[in-house]
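Undergrad: no FASTA, just this:
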């Protein structure tokens, strides 16, 4: 339960507020703190097509400390504040908080510590707490810094204030009589970064983001874990005037934001209740797993017209985007570094921010600052101002329009493919598409996990219908899927959904006999998508999988050609009113375990059919194996430009046969044709007749 002081309630009751509008505030109905809230987790982004962040720092500095919220002043200086360290003057004194000015640009940065400790702010909560910087904003050359009281065990934040400097961070002023925020409400504060001197700000307000209770997951549950992100705004000339702050409280009927001066009215702009690493082999996680909403930074990416929020957990980065300060916020990447220990080539960090000073002119490249404390059992320490590159490509809804070509690998880096996975022990996914079968990657990451996946995303949709998976090393600890892996595709809402009509060849055993260096072909119904992945339940005593290569293709082929698909939407359509289905494991198949069948004692045409991708002007041979009842007549293999009634490009009779017989027809795809429909069926005569079909093929040449 949230702690509420009598003073806070009294103050709330005395507030006198004005009329309602999108830019105004409302009179509260009742006093008190906001109730706990739940809601839908942030949905997947459809704006960001691909994103990737480096697995370790690429810009290092001679400095000491962590957190480093920053702002870019109009005078072109970057100011930043660190916790527990010496700042950029590493020969100076240690302090719980320090401010530095940083000069230069990436990769050559240097700086000087210009203030520290009691020069910057007060500790409001007594013994057991010290000061930590959480956010900084430069309005022109005036600097504002949010400072919180953080428990020495890092598990609760009861109070926070904002301090001000008008002389380049040398001296600071603040109300020394009381904190601006208390009772664990809105006590982790950071500001939207609108670039140099806040030049890209949309109006005269400063926008501040806040968390209740703690700056990240409260490992011992002293207070509730933050799962909601809140927003406030304040006129830039009144940032230190607590009474001038207005808190987001929802949207009106026209989707405009509503604001209230009463903090108890605030509503989340984003909720994300996910829990990560709920169970690990080493036990290095809270009892319920890590919550994902943490102290980070929000940067306005003006070229992309997007607000970007960088959050984190103990083992991951979490990235979100939004078109406005208040949302809707959507999740576009989870960068999983795996559990401890980390290595110098792969580590995550906390206190994620993205300084606008280092953003590229097109907004597609930024740098992320984060830290790894030497106090953590991480196996490595990154306790200085540290940057690594984040690269973004916005989605382009225009399909690539790629044609079927068996030799084309759509996963090659030149295609714009960005590899994705649950995690990577090595920190890189290059083995998936480097063309070297001797390299491999696995996702051993200490988590007792139920899903493992490997795949790619692209900035724009492309047509796909096959994935080729080559396995990596297998040990007793893992390296394989415990059942047949399945293909998932990204839909228009950014969600991963199972592909239709999936088959795998050869049969995947679902145990260690899947082997190392073995290639499995996964085929499915053609789809246009901006992402594809192979997903399944990882095996072994440490539940992980290993992959040496993952190719993606779009070819002229029949999906589920042998009716072996298990579950999910069928690759086959059926026309007619007769009985039809699949014989599964009954011994009637030509090859494999299954075959399709049609049976009727009526009249009229019945068929199985499927659309197959082709290129206009190319020659293709379609084939099928059938057997039937002795009296069946009118059986036929047919190739058309579309559904029933469309022009027939070619056909071949499929007469009655007591054993399987192959029938083939060779056709040339008409001008403009990007697909042809292959159909197999017969015309009923009124007597009881059946047709069994299997191994439908389509080959070019």
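TA: That came in fine, so what should we check first? No experiment lies behind these values; they were computed from the predicted model shown. Numbers count the residues shown, from 1 in each chain.

Undergrad: all contacts plus neighbour counts: C-alpha atoms, from now on.
TA: Noted.

Undergrad: list the helices and strands the helix or strand harbouring residue 100 packs on?
TA: Assigned by DSSP states H and E, residue 100 belongs to strand 95-105. Secondary-structure packing of strand 95-105 (3 or more C-alpha pairs under 8 Å, 6 or more residues apart in numbering; DSSP states H and E): strand 78-87, strand 108-116, strand 129-139.

Undergrad: one more structure, for comparison:
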């Protein structure tokens, strides 16, 4: 009940346009940089990191006019290759949320070594693939390895604009992953996936609009041509939820006098307990990537928890998959990057309930993919509505402390009367790149700012 009441007040504040940005960001006296105030919820299950404790935004950011949904993969030719959709890139439009039959996804190439001076081109026109019986089919895991581009998609439903009790949701149901299309010429031509939404790569959901575990999977970024993979395998992280969740996310409805209040969901409403941007757990799979294996579930192994000695268990049986990490009603889209200079993995997670308001993101760190994972920083209302966060490995400094955060923001400005501002400045509904520096317990924002070097 306490959580529900707090959410009510959050919605009231959002709707009347009250901004708390000045409370969250601590400006430095050196330039436009600032440290984002970390506000970790009391029920957070992750221990605090002892080595990385804050994130400093330098004020440097990109100004590209492209679509959203960028997950760059660093290829052996030195370029980054990424999916994109819902917007215009290189003069071409693309949208993944059509009526189910005409969902399109784009293929982009990012040329250059300076994040602020990239040349961004399409490798080929956007491709259509049916999402039926769902209505949307969006980009997911994307990997370029040994000159071959593997491009995954995932399905969403029941509609991009779903109304319930006076509130408009965005894609409140996360659907299956219908495999990978394959390009052997760096995105110029494509072989369609042999799978489909009705015959997906992973055997889920059990019923239409039911929950999945390996939802919207993304490849762990191991650097140029997967250089730092521990065993030559590609690893994917998916977001998911369990059947019969004992504490599912509540719904919302308009409140008397303005704002919104939470309420229990109707049993016939498949809602944002597991949506395009909300989840309860993170799951993991791995595969030796090749055109023969990437769409063959028999080639995959799944993380099955830890044994009595604390060692990770891997299984070929999807039914034995276990959560890598979980935080009920606080998880969502997930990505991870290996940072050689730190000898750590960084994981980005966004909890975007209720799919169209302000969103919270957080960054975790771990020495191994199987954990334990520790909290670095919790970014409340980041964006204000930032999603699809990731750290492209190409733009990580040698010491691992300076990185570029890739994301998109504020797609639903004005939905349900919610006011959204771009915070940090320089965000946009499309491709965003912001330079950041990770701080430790002994670092200050002023010394962090002075230590930054123009390395790009």
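TA: Structure received. Keep in mind that what you see is a predicted model, and the values were worked out from it rather than measured.

Undergrad: quick one on the thing from earlier: mind putting the helices and strands packed on strand 95-105 of the first structure into JSON lines with mean neighbour count and distance to residue 529 of the first structure?
TA: Output for those, formatted as JSON lines (neighbours: other C-alpha atoms under 10 Å; distance: least, C-alpha to C-alpha, whole Å):
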{"stretch": "strand 78-87", "mean neighbour count": "26", "distance to residue 529 of the first structure": "41"}
{"stretch": "strand 108-116", "mean neighbour count": "19", "distance to residue 529 of the first structure": "41"}
{"stretch": "strand 129-139", "mean neighbour count": "27", "distance to residue 529 of the first structure": "39"}
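
Undergrad: For residue 48 of the first structure, find the nearest of the ones you listed.
TA: strand 129-139 (25.6 Å; C-alpha to C-alpha).

Undergrad: Distance-wise, check residue 151 of the second structure relative to residue 126 of the second structure.
TA: 12 Å (C-alpha to C-alpha, to the nearest Å).

Undergrad: same question, residue 84 of the second structure
TA: Using C-alpha to C-alpha, residue 84 of the second structure is found at 9 Å from residue 126 of the second structure.

Undergrad: Residue 420 of the second structure now?
TA: Distance of residue 420 of the second structure to residue 126 of the second structure, given as C-alpha to C-alpha: 30 Å.

Undergrad: So for the two, which residue has more residues nearby?
TA: More neighbours surround residue 420 than the other of residue 420 of the second structure and residue 126, with 24 against 20 (other C-alpha atoms under 10 Å).

Undergrad: pretty sure the more buried one contacts residue 413?
TA: Yes - counting by C-alpha atoms under 8 Å, residue 420 of the second structure does reach residue 413; the two are 5.7 Å apart.

Undergrad: Tell me which residue of the second structure matches up with residue 167 of the first structure.
TA: The equivalent of residue 167 of the first structure in the second structure is residue 185 (alignment by TM-score structural alignment).

Undergrad: OK, contacts around its match?
TA: 147-149 (C-alpha atoms under 8 Å, 6 or more residues apart in numbering).

Undergrad: What about those residues, which are in helices?
TA: Residues from the contacts of residue 185 of the second structure lying in helices, with DSSP state H as the criterion: none.

Undergrad: can I get those residues in TSV with neighbour count and distance to residue 301 of the second structure?
TA: Below are the contacts of residue 185 of the second structure laid out as TSV (neighbours: other C-alpha atoms under 10 Å; distance: C-alpha to C-alpha, whole Å):
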residue	neighbour count	distance to residue 301 of the second structure
147	16	24
148	18	21
149	25	21
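
Undergrad: Now stretch 320-329 of the second structure: buried residues?
TA: 321-326, 328-329 (16 or more other C-alpha atoms under 10 Å).

Undergrad: what's the angle between the strand holding residue 100 of the first structure and strand 129-139?
TA: Angle between the axes of strand 95-105 of the first structure and strand 129-139 is 30 degrees (criterion: axes from the mean of the first three to the mean of the last three C-alpha atoms, to 10 degrees).

Undergrad: What angle do strand 78-87 and strand 95-105 of the first structure make with each other?
TA: 130 degrees.

Undergrad: what residues does strand 95-105 of the first structure touch?
TA: Outside strand 95-105 of the first structure, the residues that reach it (C-alpha under 8 Å, 6+ apart) are 77-88, 109-117, 120, 130-133, 169, 358.

Undergrad: Enumerate the positions of that strand that are buried.
TA: Those would be 95-102, for strand 95-105 of the first structure by 16+ other C-alpha under 10 Å.

Undergrad: Out of the residues you listed, which two sit at the greatest distance?
TA: Greatest spacing in the buried residues of strand 95-105 of the first structure, by C-alpha to C-alpha: 96 and 102 (19.0 Å).

Undergrad: export the buried residues of strand 95-105 of the first structure to JSON lines and tack on distance to residue 189 of the first structure?
TA: Listed next are those as JSON lines, based on distance: C-alpha to C-alpha, whole Å:
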{"residue": "95", "distance to residue 189 of the first structure": "21"}
{"residue": "96", "distance to residue 189 of the first structure": "18"}
{"residue": "97", "distance to residue 189 of the first structure": "16"}
{"residue": "98", "distance to residue 189 of the first structure": "17"}
{"residue": "99", "distance to residue 189 of the first structure": "17"}
{"residue": "100", "distance to residue 189 of the first structure": "19"}
{"residue": "101", "distance to residue 189 of the first structure": "21"}
{"residue": "102", "distance to residue 189 of the first structure": "22"}
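
Undergrad: burial measure for the counterpart of residue 305 of the first structure in the second structure, as a count.
TA: Under the alignment by TM-score structural alignment, residue 305 of the first structure pairs with residue 343 in the second structure. By other C-alpha under 10 Å, the residues close to residue 343 of the second structure number 13.
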